[in-house]
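> The sequence and its predicted three-dimensional model are supplied below.
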Amino acid sequence: MYEGLLFKQHFEQYSKDAAENEKNGLIIAKRRFTRDEEKKGVPDSSDITEVKDLPTCLACVCLSGSVYCEETEIEEVPPLPKETAYLYARFNKIKKITAKDFSDFPTLRRIDLTGNVIEEIDEKAFEKLVLLEQLSLAENKLTRIPVLPTKLISFNANHNLIKSKAIKANAFKKLTNLAYIYLANNQLDSVPPNLPESLRVIHLQHNNITSITDDTFCKSNDTRYLRTRLDEVRMEGNPVILGKYPNSFTCLRTLPYGSYFK
């Protein structure tokens, strides 16, 4: 709801800003291109304001550091304004994320690519995004998780094809700010290892997890260890019977959601 209200406010302001032709990084046409018999569709240069390195904003909405490219049927990440902080490119036809797509945009704080058809992401595609806090790759066709930025707070990869063997042992270990992991509706057969101490919520429902260990969430060699921040673990819809592993939750403040009896 918050994002919807924010987008509405931005969009309402867009017409006003365009009329004033402020220097806000937008590409603004004085009037639409016209076609005549002599020019064959080539617009007169006097009819267009100076382009300011933002070709994407002709097809998308660019406002105050945010780029909205939703349901535009684009097949790759578009060129972005250099000061882009928030990218919303949901429900398109993007198939691949390359290492070059975000290499020149260290100001990015949020990327939402939900609802595309992404099958492949270059291993270092997000490596240079030192400020990125929120990344959503939900509802795609991913089979593995790439290297994630160190300051990430929220990672959403719900509804993909990710398997446990495709998640590196230390994929989340060094992400000391990571608080939210969403991996529901994938093909995991185990809980990702080495979950960070910063974790507050992890969603693993509707996977193929069959068992857990005393070290999955806790530390079997430290009976005093507590995960004081982790207060939501969802594992319903998995074959695992949680009641068989009572020592796996002794460090948690609340029990995981899931099946405890057959």
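Structure received.
> Please make it C-alpha for all contacts and neighbour counts, starting now.
Noted.
> need the strands for the chain, in chain order.
61-63, 66-68, 86-88, 96-97, 110-112, 120-121, 134-136, 154-156, 180-182, 201-203, 232-234 (DSSP state E).
> which residues touch the third one?
With contacts defined as CA atoms under 8 Å, 6 or more residues apart in numbering, strand 86-88 is touched by Gly65, Ser66, Val67, Tyr68, Cys69, Glu70, Leu108, Arg109, Arg110, Ile111, Asp112, Leu113.
> Use this one as the comparison:
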Amino acid sequence: MSLQYRSLFPVLWLLVLGSSRIQGQKNEDSNEFTENSSELLDLEHNSLAPQCPKKCACSPEGIVDCGGFSLKEFPIDIPEQTNHLSLQNNQIEEIFPEELARLSKLETLNLQNNRLTSKGLPEEIFDQLENLNYLYLANNQLTGAPKFLPRTLISADFAANNLTRIYDLTFGQKPNLRSVYLHNNKLEDPGLPENMFNGSDNVEVLIMSSNFLKYVPKNLPRALYKLHLKNNKLEKIPKGAFSELLGLRELYLQNNKLTNEGMDNETFWKLSSMEYLDLSSNNLSHIPSGLPRNIVLLHLEKNAIKSIGKDVLTQIKNLEYLLLHNNKLKARGIHPQAFQGLKKLHTVHLYNNQLEKIPSGLPRRVKTLMILHNQISEISRNDFATTYFMEELNLSYNKIISSQIHREAFRKLRLLKSLDISGNNLQTMPYGFPKNLLSLKLKVNEISSIPKGTLSGMSKLQELYMTDSLPFALFLQTLDMADNQLTSIPYDLPESLEYLYLQNNRITTVPEDAFESTPNIKGIYLRFNKIAFNAVKESTFQKLKHLQVLDIEGNFEFSDPWKNVDHSEEDMEEEEEEEEQELEEK
């Protein structure tokens, strides 16, 4: 077993045991442990574990758990043979050197979620812990990191403190060090030594998010595969800052102040192992050049990007996800060959931009295309002529009108399963929807008519949305077209239909053949339309053997049939009796 993973089980035990007592947790990016507590050791007081402190749980294997008891002082009677000690979730403010000096066999020390200050941890506090591998000091009140930590350290967690200073030997000269967590502190560039990891070349995970850094730290360990620097104040990436990080796979730089002037064409190009790059929420005006070819997921959303050049993306041959939403892109700013050769690119987010039309040269193998919340007013015949593999298309909340959707615009989208055109200016349901659609969303439009044949042949359609909030299934059982401006009952209703909701429209008549195609219908809801009393014939519903509910209240005649007619109280009582008798007979 390698030194990196030695004693992993005790570490898991210390963090999981008593987790129900944890009252505070560090905010982000911290190492997580999710082992099932049922698999952990039974740490009831054992006669073979002498001197177990009061309230604590001890085991003969040297594991001591004193977590979550609101302890204000370090227990003085911890057995000297202890190798894994948990004091998390207490109220300890100070630890004296002699209290730890006698615990020279400690491999894991968990002090997270206490009230420790830098004054309460003297410089020599860890001097005697020559076997310490794992140190957890997250969620305390430290302002400066310890000046010296044991050479044997594998993982150190100082997240969610008030650190402003790191020293040369805090993390330096530790050949076994693999992970360092420093997020949610108050670190600034002067508080970091230039050789912070000198002699610690094997660090693989460095989390420094949510600090006040303006520059990428210098001389980063070459073994890094995960680097988090998000939520800082980064303005510039110094030349060569990442040039030695050939194994770096994940780089998080979102929510900083990076500009294109703060990086050059060689900033990222040597990161040959890079798979995940997040540059979102910065001040980029265009996509940086020289991006590595192995990136799989590229975050560029929430910048000020106005254009995509011809060659800026084409070298990223492994790109699968491209997120460019919330920028300032216009269709004319996207080069027709911007996505050429990206055969693995299947998900593209372009929503919340300034696109006035569908960009030309869309990725040929795109499966999910999100173009909602733009300024698109028309869909031309060849806008999607080359995107044969598309399965999900979202065009909602643009400025599309029915007459500007070409009847053959979707002809090549034979694999399309979901189409959303909600929140546009459609007056009538367009023709030419793909026959294999499973979901069609048209809510928040001005649709007043559904021309005959617009839904014919769509035998796989399962969901049709035409209201603000109610979903309904066309092919299965329910169709909900309430709260629109329909003036007539739709044609071509599916045979499988069981419930039809048409309330709150402008329907004036109910033809005798309106429900001939729906023999299984059980509920028809037509309340609050404009149907006249004589515009509905009883024969319309006679053949519907399964009909259970016919709701036609709130129409002109049905809502107040006695309006403008004087009736005596006796007449009203007689009519009520007649109605009750009719109901009983039915």
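Perfect, I can see it now. Here the structure is a predicted model, which means the values were calculated and not measured.
> ok so, going back, got a markdown table for the strands of the first structure, with distance to Phe249 of the first structure and mean neighbour count too?
As requested, the strands of the first structure are exported to a markdown table (distance: least, CA to CA, whole Å; neighbours: other CA atoms under 10 Å):
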| stretch | distance to Phe249 of the first structure | mean neighbour count |
| --- | --- | --- |
| strand 61-63 | 46 | 22 |
| strand 66-68 | 41 | 20 |
| strand 86-88 | 37 | 20 |
| strand 96-97 | 38 | 18 |
| strand 110-112 | 33 | 20 |
| strand 120-121 | 34 | 18 |
| strand 134-136 | 28 | 20 |
| strand 154-156 | 23 | 20 |
| strand 180-182 | 18 | 20 |
| strand 201-203 | 14 | 21 |
| strand 232-234 | 10 | 19 |
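> Would you mind putting these into TSV with distance to Asn170 of the first structure alongside?
Formatted as TSV, the strands of the first structure follow (distance: least, CA to CA, whole Å):
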stretch	distance to Asn170 of the first structure
strand 61-63	36
strand 66-68	32
strand 86-88	27
strand 96-97	22
strand 110-112	22
strand 120-121	18
strand 134-136	18
strand 154-156	15
strand 180-182	14
strand 201-203	16
strand 232-234	20
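> Pull up the distance across stretch 196-204 of the first structure, start to finish.
16 Å (CA to CA, to the nearest Å).
> In contact with the equivalent of Lys95 of the first structure over in the second structure, which residues?
Correspondence of Lys95 of the first structure to the second structure, assessed by TM-score structural alignment: Glu235. By CA under 8 Å, 6+ apart, the contact set of Glu235 of the second structure is Lys214, Tyr215, Asn256, Lys257, Leu258, Thr259, Gly262.
> neighbours around the fourth one, how many?
One way to gauge burial is a neighbour count; for Lys257 of the second structure, by other CA atoms under 10 Å, it gives 19.
> Quick check: the aligned residue in the first structure for it vs Leu137 of the first structure, distance?
Mapped onto the first structure by TM-score structural alignment, Lys257 of the second structure lines up with Val117. For Val117 of the first structure, the distance to Leu137 of the first structure equals 10 Å [CA to CA].
> same deal with Ser198 of the first structure?
21 Å.
> These two: who's more crowded?
The neighbour comparison of Ser198 of the first structure against Leu137 (other CA under 10 Å) goes to Leu137, with 24 against 18.
> any idea what the more buried one aligns with in the second structure?
So, by TM-score structural alignment, Leu137 of the first structure is matched to Leu279.
> Give the closest residue to that match in space, chain neighbours not counted.
Computed as CA to CA, 6 or more residues apart in numbering, the closest residue to Leu279 of the second structure that is not its neighbour in sequence is Gln254, at 4.7 Å.
> and if you look at Ala179 of the first structure?
Counting by CA to CA, 6+ apart, the residue nearest Ala179 of the first structure is Leu199, at 4.1 Å.
> Under the alignment, what does that neighbour map to in the second structure?
Checking TM-score structural alignment: Leu199 of the first structure goes with Leu345.
> nearest to Tyr245 of the first structure, of the strands of the first structure?
strand 232-234 (14.7 Å; CA to CA).
> average gap between that closest one and the second structure?
Strand 232-234 of the first structure differs from its equivalent in the second structure by a mean of 0.8 Å after superposition (mean CA distance after the TM-score superposition for the first structure).
> in the second structure, what residues pair with that strand?
Going by TM-score structural alignment: strand 232-234 of the first structure matches residues 368-370.
> how many other residues sit next to the residue nearest to His206 of the first structure when sequence neighbours are not counted?
Spatial nearest neighbour of His206 of the first structure, excluding adjacent residues (CA to CA, 6+ apart): Gly237 at 4.3 Å. Gly237 of the first structure has 17 neighbouring residues, counting by other CA under 10 Å.
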